[in-house]
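Asks: The amino acid sequence is not available; the structure is as follows:
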């Protein structure tokens, strides 16, 4: 019968497929406050090929008899992503591993896996401490059991401190997502009943992982032309937003009304719209014609629904110094037609004055131009920060080859500098295969955190 081995990692330590068993016999230790989710990787290995291995978790019990039920804990298998290149412009000492390598990241919903002899299966243990848990040390176990009856067990020790996190979230978090990729992943036609069911499952999952800001494509508003005027159908928009609010959205962000003709450029163009004509045909019409009517209708609709205070709208993504004047022109255009709708954008410069309510600079630009951004805050702006393919080097980011501390520290930065939100563009913008080689044009891990 094969010999299975379990061993714990330390918090913020990855377990790789070639990791060797260490600390065998030691418990997996976590330190938590009440109402906190906390997790840690662990390794599983066999000296022979073995099939049908599953993971089991026990309840956690303190010496006084207090218990954290097993339903609050999960043990998950972790898949690995192949990397053939590292994040550019990053010193080797800032990388956890040099390519080529495989990096553990996707948490699998597989009930069981087969183990290859001498190859480590990365795993992840997670616990949600109840808000009413008594402080103290709780003990339990994780067990691996194979179809042939072979097994291994590892003790889990969770220390609960006498502090309780509030359930109400105080930080805005948004990861932009592709509704088209959700539809493809579900094998459903966009906006069909099958899509809506799947979409709600995705939103529920995102909310469970503490996302509370969700973007809404402007194309969810259908545009009709009647004579010389426009009519708008908000039925898809409303169903979309109602799902977001059902799952705890604190803010909705309407997608961009314009875009730069090239990144870093000075020319901004209003987006166009597909408009249903009186004869039922569909024609592309310019934003200059549609947006004045759409923006007024959108603001009135949001006000009527009671959603106006929960909504922000994007102007044009990532304005730089060369494009700021054109960006401000478009922003004033939006303000003219929707004067009560707050504006938000990811920005690559300063100097937006009163033409932007929510400023979202990249982390390294906030670092470089902190005084200018803080002056904007003193004048009434709300400040967030964002990351994307930048920053690199010694800055934190969520790239697959960066140490986990560079992700964990994100929201400590929010706290330390009073930045009210975090934005990232890449929730599910997969390349060819979510589990395959990452997009070679972007740093690994930039495109998606869902699989």
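Replies: In hand now; what should we look at? Please read all numbers here as calculations on a predicted model, not as lab measurements.
Asks: From here on, just use CA atoms for contacts and neighbour counts.
Replies: Fine.
Asks: Stretch 373-391 spans what distance, first to last residue?
Replies: End-to-end distance for stretch 373-391, by C-alpha to C-alpha, to the nearest Å: 17 Å.
Asks: and the comparison structure, right after this:
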């Protein structure tokens, strides 16, 4: 009976999470709220004082179209706004715009309404819009040398400010205090069957029931059509953390309630064309580096006779759920080489969870992992998932990887293997999915060979790069820049280690003890997107456009058009950032691609 109880604990993630009752952020700020923030919440107080002299040029309530390139400061007036917004888009494309509001009057309560967009007898229904208030979250800055955001950090050592990032579509009206500003984000999904034409409509802003402004909004829908996200070629790999969702909402891991929350939280990734499922096949593959460590989705048990037994029930639940969400290309399983080199299992003899400390090259390690991989391969083949599954590792030394590769191939020579880490010529032939840092450049002959072999070849950024990056304080256009760069270098896509490894209070404070703010997540609870994430998706869409146009122009032998594409892609050079801002580069590139 005891054995069954321990197995049950293992399968449910070892322990049910509960919400933090003290409501203190990771870095010690009291949220002044009783429960974790979900639908309605208050932002943290602004640590930056309002300079009233800056507001002397603004009278009353200033409203207009801004730009999605800027995170507008809460304490400063927005000086440059336009009366009309004009955008271009392909059919099937998702586009964004931002309205700015600066209030020099008394406190106001703002709500937003959008109209249908019309072009003659044709229209784009307002149901295809989503409006969201841009919410302020606490952020910090790069390391003092300006060379990145890695390393443990104390909040007292860094400037902390409120930054505009979370896109709150749940809140339908919001108070804007006197002498403060806020952005309103509009997202429009243009249906694939939309007729070509110039579509016009309005966005209406109200203070309670009083109309403050009607802003004209125009979209020129071009003749070309973008495929649905599930059909995008871009290989987007953002590591998911289901344990963070369980902790945040106070539900038992892998319960029905957990999966109900996961449906909402994983949808942004699916809608962005996410390709990879992140699965932890052993306990804490990355140690305790996140607020919510990854438990094992596989139960490891050493039986009375000393043999190994593995239960894949949780793994199956997670993979089946993610496949139902539309993420079907591959399953990345971490990690044979965890950071701590310790492996937790249930010992049937002692009726206890125990830990083995062993490493590649040791007999115990080889015996244990050979048993696991052999059982895993058999199970995956039964489920029909073997060809989609990758034994995955990240940032491991070459010598260690060589030992691990031998064990994997001895267990089943057809296992696929992925690595996110430094370039090693000796390892490349064995890696079906290779992802290197931005600073590493693949040789053209290697790229061509891997593409011919059908292998995945991508790159990643992490806390190392000061620019481009996806910190909460990074320039929004840097997130879009990432996919353009992949198009320039003919890479398959991009990896970022954290989709939703949330801090204790992600809606309020994006700072974390180990890295620059925002490094651990790109989306917010309750299915909220972010300025960073939306710009990343826009970049991915242009990657798809580039691929579609390249293929068409190659077939038509349109060398002039191909040259235009390649010339504009050469602008995406990380060595020119930030002197050559991502906002300027992406603007030029958009204009060229949308003109073809």
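Replies: Looks like it arrived, so ask away. No experiment lies behind these values; they were computed from the predicted model shown.
Asks: what's the neighbour count on residue 220 of structure 2?
Replies: Residues contacting residue 220 of structure 2 under the criterion other C-alpha atoms under 10 Å number 17.
Asks: which other helices and strands contact the strand ranked longest in structure 2?
Replies: As assigned by DSSP state E, the longest strand anywhere in structure 2 is strand 210-225. Applying 3 or more C-alpha pairs under 8 Å, 6 or more residues apart in numbering; DSSP states H and E, one finds that strand 210-225 of structure 2 contacts strand 61-65, strand 85-91, strand 197-207.
Asks: can you do 7 Å?
Replies: strand 85-91, strand 197-207 (3 or more C-alpha pairs under 7 Å, 6 or more residues apart in numbering; DSSP states H and E).
Asks: Give me the mean deviation of that strand from structure 1.
Replies: With mean C-alpha distance after the TM-score superposition for structure 1, strand 210-225 of structure 2 departs from structure 1 by a mean of 1.7 Å once superposed.
Asks: between that strand and strand 85-91, how many degrees?
Replies: Interaxial angle, strand 210-225 of structure 2 versus strand 85-91 (axes from the mean of the first three to the mean of the last three C-alpha atoms, to 10 degrees): 30 degrees.
Asks: circling back: relative to residue 363 of structure 2, which of the helices and strands packed on strand 210-225 of structure 2 is closest?
Replies: strand 85-91 (57.6 Å; C-alpha to C-alpha).
Asks: matching residues in structure 1 for the closest one?
Replies: Under TM-score structural alignment, the match for strand 85-91 of structure 2 in structure 1 covers residues 28-34.
Asks: Throw the helices and strands packed on strand 210-225 of structure 2 into TSV and include mean neighbour count, thanks.
Replies: Listed next are those as TSV, based on neighbours: other C-alpha atoms under 10 Å:
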stretch	mean neighbour count
strand 85-91	19
strand 197-207	18
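Asks: among the ones you listed, which is nearest residue 400 of structure 2?
Replies: Using C-alpha to C-alpha, the nearest of these to residue 400 of structure 2 is strand 85-91, at 47.2 Å.
Asks: So which residues of the stretch 251-400 of structure 2 form strands?
Replies: 276-280, 299-302, 308-311, 330-334, 342-347, 352-357, 389-394 (DSSP state E, counting those that start in this stretch).
Asks: Pipe these into CSV and attach mean neighbour count and distance to residue 490 of structure 2 per row.
Replies: Shown next, in CSV, are the strands of the stretch 251-400 of structure 2 (neighbours: other C-alpha atoms under 10 Å; distance: least, C-alpha to C-alpha, whole Å):
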stretch, mean neighbour count, distance to residue 490 of structure 2
strand 276-280, 24, 20
strand 299-302, 22, 40
strand 308-311, 17, 40
strand 330-334, 23, 20
strand 342-347, 20, 38
strand 352-357, 14, 41
strand 389-394, 22, 22
